[in-house]
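Visitor: structure here, sequence nowhere to be found:
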């Protein structure tokens, strides 16, 4: 079924009822080149007090690509980017494309075992990493991989402010067995690599799944995927060259890659980076740089609300806010709006959908399902068909809960060197997301939970999201995560992990009673454990697997 057929939400759009996006540029690199031609002297990266224009970024990436090629790099080779949110990530990404290669984004929180796995799986020939990450992690790993060249750099580059809240303890480190990135660029500055072009089917980068359901898999995000969803963000979120993009999501993640880097390259709009997210620093940066648009996990926005330097005017410029990657409690959206006067639009996608497949359109507000209390993740974006299917693979009608299956131009071509996994997850180009949800009669979609997270309490099915949403309604609760734990009588029972807001208090009996008053008897948590921080991935997804492991005998 297509949700574009006679659905009232189409009237939301200010500019008619778009049903097709035709890419203006052939690939992500050409997209950047067009922006350089339009406004070469416009800022494209702002990093504390540092500024890089489109012209300068073009020159830096030409030099980086020329250095790669001089070292024997060939078309189709992979460059692994093991970096925080620093300008060198963007330089490395574009430089890799200019050399005809494929970028591999790696979480800077990964340690030796994880880094070695991804380097070997991708077959990366070049590793670009922070000096501290080479010293602490990569130096012990690269000898067991195909990496032939390690290029190191520092988070202190491209700025001079050296804010000690951000850079405390950071110092420059030199190595005898690595290539300094700044020195490489200086050596090849002024040299242009041979022209390269890609087709829509060519892989732009490998982004590794979080591994919550098994070993990480390298999703092959193509240039066509990247160009399509960059333009989808532009139109869906009402963006133009006068916008300023705030980089709160990690750049290695699909959200950072598309909603920060490539949308900035498409628009020719500045991307504001500040190394890594710290709430007080983020608010200072927002006040100084006046960004207008961002996408981040809900934990980012919860942290901003609780920052000591937050006030009602702190986010005055940030009028276009979307959140994805983790469930959003409706109560948090209300609290954020009450604090800052800004509305958080929901957005939904996966690594395999190259960022969004659904979203709440700009100027619209997501409905809340009366029965479940869930906040809608939006409607499918342009050219995207989404089905809700049952266990038998058949389409389900509105209101029925099943697996979300998405088809569209943003769906990846497959997993790197994993044809069997590709056929299983993306048969015929239709992505079986593993997320469970439903569509209402108006075409709005709601996520219930991951299939594997469902709790079976004495034969009753409990979705953690529903319990978490109730907990978030308590004014002392900052974050909550719910899991099923072994129980002799019920098989499984409901346990909640909770962190409290600064200066607020609550005990286990109080929170259990709060939930008991608001939900069916089989759903409310029987156990509550308090933590300073709920374990999460770097992108804000709750690590329920880790919480469940704490309760195994």
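Guide: Sure, I can see it. This one's a predicted model, so the numbers in the text were calculated from it and none came from an experiment. Numbers count the residues shown, from 1 in each chain.

Visitor: okay, CA-based contacts and neighbour counts for the rest of this
Guide: OK.

Visitor: the longest helix in the protein is where?
Guide: helix 54-70 (DSSP state H).

Visitor: tell me the secondary structure for residue 316?
Guide: coil (DSSP: H, G, I helix; E, B strand; the rest coil).

Visitor: show me the contacts for it.
Guide: Contact partners of residue 316, counting by C-alpha atoms under 8 Å, 6 or more residues apart in numbering, are 340, 341, 342.

Visitor: tell me which element the last one is part of?
Guide: For residue 342, there is no enclosing helix or strand under DSSP states H and E.

Visitor: residues touching it, list them.
Guide: So residue 342 contacts 315, 316, 318, 319, 321, 336 (C-alpha under 8 Å, 6+ apart).

Visitor: now the second one: how far from residue 289?
Guide: Look at residue 316 and residue 289: by C-alpha to C-alpha, to the nearest Å, they are 11 Å apart.

Visitor: what's the answer for the fourth one, then?
Guide: Noted for residue 319: a distance of 14 Å to residue 289, by C-alpha to C-alpha.

Visitor: more neighbours, the two?
Guide: residue 289 (19 against 16; other C-alpha atoms under 10 Å).

Visitor: so what's that one closest to, chain neighbours aside?
Guide: Sequence neighbours aside, residue 272 is the residue nearest to residue 289 in space, at 7.5 Å (criterion: C-alpha to C-alpha, 6 or more residues apart in numbering).

Visitor: and for that neighbour, the neighbour number?
Guide: 30.

Visitor: in terms of helices and strands, where is it?
Guide: Per DSSP H and E: strand 271-273 holds residue 272.

Visitor: just how off-centre is that strand within its chain?
Guide: With C-alpha atoms, centre = their mean, to the nearest Å as the basis, strand 271-273 stands 15 Å off its chain's centre.

Visitor: which helices and strands sit right next to that strand?
Guide: Contacts defined by 3 or more C-alpha pairs under 8 Å, 6 or more residues apart in numbering; DSSP states H and E place strand 271-273 against strand 43-47, strand 245-246.

Visitor: can you name every helix or strand that the last one contacts?
Guide: Packed against strand 245-246, as judged by 3+ C-alpha pairs under 8 Å, 6+ apart, are the following elements: strand 271-273, strand 293-296.

Visitor: residues making contact with the shortest one?
Guide: Where contact means C-alpha under 8 Å, 6+ apart, the residues beyond strand 271-273 that reach it are 44-48, 85-87, 244-248, 260-261, 264, 289, 291.

Visitor: and with 10 Å instead?
Guide: Where contact means C-alpha atoms under 10 Å, 6 or more residues apart in numbering, the residues beyond strand 271-273 that reach it are 43-48, 50-52, 84-87, 243-249, 251, 260-265, 282, 285-286, 289-291, 293-294.

Visitor: let's bring in a second model and compare:
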């Protein structure tokens, strides 16, 4: 038996948590039906001063489902959903599932060519899209030929006040020819639906991968994946039914989808939506609705901590704060925790793992590895196995770097439209994460870098994380990312991109010298460029490919 088969992480599970999860529901639609039956008039969504009940969601999603079926939408068809964090995305999910369809999530941040590629990949039969986005990509939609119904959504739909306009430049775009507005459809539509009962192994969502190393792919998340992961969040954190959930991550990405909307369904709790993340709007929502839980990229917490009105008192209700998407430097976690008055817990997973495979138990201070300075991403959760392997796929001893491989009930069935050619990250029920890290002797896991970010300089292997840790320790540095660049002499060399703290002043030459004094000669960056901010995906991951 190797170190991973003995599951040393189980010794750190909180009292009362079992290594096995008895999953209560077979699908998220089952979760919704249970919430509706328990309290039809109870709050389901909070959105800019308005509250939608479970009964409101049921009626509106029925009307949308009826319209889909009236336009020939059938079991297995895809409903493309390209909207931000508003009630419409939840309605789209429910309507797709009620009709036996699949919700194909499309980033509303896409530009024309990206949007067209998503349509070509997912071939949706119907599309739920932001009205302003539709105005930009209407011709791309028109030439696909497969879309029989286009429903437009305004960010102002369902809002109970005008606070959204304080931050976002939004206004209603007149309905284009050949489209129907969601609110009109709900107001005039029938609730007659030929209701489908999803099977646990039916595909529920096509979720775009993060696209940090190449074009996004659609991970096939099954109903049972979503039901398991939602309950895993619920039971691991110990949240109580009815406790509000703050959604700071995009729902069109797996973190917001599972860690906010699906969790709220499982808990029968209201989810708080703010269209997009803005620190001031989120702070207002926290003061009004008093959420208990949120999961978001560390950049969101940094923005909240930097807001002039932030204080521990303002965030006192938010007793459980989780961060995922990228490794969190310990000093950043400490600064944010001090400013907001509460501990930041790590959660780790991928789109293909339906969000969490590892989490830090609530109230537990995750260990920091003394050699690398990395903060642990947590322990494998219920029914989940994890191991670290070498380039041949063989397990490596604790403390040794390798690729993290995970397996469990949350792992996706594959990628939409792609035949398994043996090179997929999803093989035989396992997920090859592409993340380099290690497990310590006690069963805590650490993520160091992406395997394809390794830099080879004159035969020396350099992990960007090592340089970033040194730069992050400089008081003037707010955030940094390191990439490899071509070098005629060394093969590859290192370049660091640095964003400074507000008001800080330091030169690139001074930062290079700072690193040179603290690192081996082959490691320290030969070039440093000071920029305003690092390019990030919608979920907060640094887009190193853009820096390259």
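Guide: Now that the structure is in, tell me what you want to look at. No experiment lies behind these values; they were computed from the predicted model shown.

Visitor: in three-state terms, label residue 97 of the second structure for me.
Guide: Strictly by three-state DSSP, residue 97 of the second structure counts as helix.

Visitor: circling back: can you say which of the contacts of strand 271-273 of the first structure are buried?
Guide: 43-48, 51-52, 84-87, 243-249, 251, 260-265, 282, 285-286, 289-291, 293-294 (16 or more other C-alpha atoms under 10 Å).

Visitor: distance between stretch 112-130 of the first structure and the chain's centre?
Guide: 20 Å.

Visitor: buried residues in that stretch, which are they?
Guide: 115-116, 118-119, 121-130.

Visitor: tell me the two of those residues that are most distant?
Guide: Using C-alpha to C-alpha, the two most remote members of those are 121 and 130, lying 21.0 Å apart.

Visitor: tell me the spacing between residue 96 of the second structure and residue 66 of the second structure.
Guide: Taking C-alpha to C-alpha, one finds residue 96 of the second structure at 10 Å from residue 66 of the second structure.

Visitor: overlap in contacts of these two?
Guide: Joint contacts of residue 96 of the second structure and residue 66 (C-alpha under 10 Å, 6+ apart) are residue 73.

Visitor: so these two - more neighbours on which side?
Guide: residue 96 (32 against 24).

Visitor: separation between the spatially most central residue of the second structure and residue 476 of the second structure?
Guide: Centroid check for the second structure by C-alpha atoms, centre = their mean gives residue 255 as the closest residue, at 2.8 Å. Relative to residue 476 of the second structure, residue 255 of the second structure is positioned 31 Å away (C-alpha to C-alpha).

Visitor: cool, and residue 190 of the second structure?
Guide: 60 Å.

Visitor: cool, residue 11 of the second structure as well?
Guide: Using C-alpha to C-alpha, residue 11 of the second structure is found at 40 Å from residue 476 of the second structure.

Visitor: of these two, who's got more company?
Guide: Of the pair residue 11 of the second structure and residue 476, residue 476 is the one with more neighbours under other C-alpha under 10 Å, namely 18 against 10.

Visitor: so residue 69 of the second structure touches residue 189, yeah?
Guide: No - if you go by C-alpha atoms under 10 Å, residue 69 of the second structure and residue 189 don't touch, sitting 11.8 Å apart.

Visitor: quick one: contacts for residue 173 of the first structure?
Guide: 130, 131, 132, 134, 135, 152, 153, 154, 180.

Visitor: that should have said residue 218 of the second structure, apologies.
Guide: Here residue 218 of the second structure is in contact with 104-106, 118, 121-122, 205-210, 351-352, 414-418 (C-alpha under 10 Å, 6+ apart).

Visitor: looking at the residues you listed, which are in helices?
Guide: Those of the contacts of residue 218 of the second structure lying in helices (DSSP H): 118, 121, 122.

Visitor: could you export those as a markdown table, including distance to residue 60 of the second structure?
Guide: As requested, those are exported to a markdown table (distance: C-alpha to C-alpha, whole Å):
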| residue | distance to residue 60 of the second structure |
| --- | --- |
| 118 | 26 |
| 121 | 28 |
| 122 | 25 |
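
Visitor: for the longest helix of the first structure, name the packing helices and strands.
Guide: Under the contact criterion of 3 or more C-alpha pairs under 10 Å, 6 or more residues apart in numbering; DSSP states H and E, helix 54-70 of the first structure touches helix 28-38, strand 43-47, strand 50-53, helix 87-98, helix 181-188.

Visitor: for residue 452 of the first structure, which of these is the nearest?
Guide: Closest approach to residue 452 of the first structure among those is made by helix 87-98 (34.1 Å; C-alpha to C-alpha).

Visitor: for residue 257 of the first structure, which non-adjacent residue is spatially closest?
Guide: Using C-alpha to C-alpha, 6+ apart, the nearest residue to residue 257 of the first structure is residue 251, at 5.4 Å.

Visitor: mind checking how far the one you found is from residue 229 of the first structure?
Guide: 16 Å.

Visitor: cool, and residue 366 of the first structure?
Guide: 21 Å.

Visitor: ok, now residue 281 of the first structure?
Guide: In terms of C-alpha to C-alpha, residue 281 of the first structure sits 29 Å off from residue 229 of the first structure.

Visitor: ok, these two, which is more surrounded?
Guide: residue 229 (28 against 18).

Visitor: helices and strands around the helix or strand hosting that one, which ones?
Guide: Using DSSP H and E, residue 229 of the first structure maps to helix 223-236. Applying 3+ C-alpha pairs under 10 Å, 6+ apart, we find helix 223-236 of the first structure packed against helix 28-38, strand 203-208, helix 263-267, strand 355-359.

Visitor: quick one on the thing from earlier: mind checking which of the contacts of residue 218 of the second structure are buried?
Guide: Buried among those by 16+ other C-alpha under 10 Å: 104-106, 118, 122, 205-210, 351-352, 414-416.

Visitor: picking that back up, can you lay out the helices and strands packed on strand 271-273 of the first structure as TSV showing distance to residue 524 of the first structure?
Guide: Below are these laid out as TSV (distance: least, C-alpha to C-alpha, whole Å):
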stretch	distance to residue 524 of the first structure
strand 43-47	46
strand 245-246	38
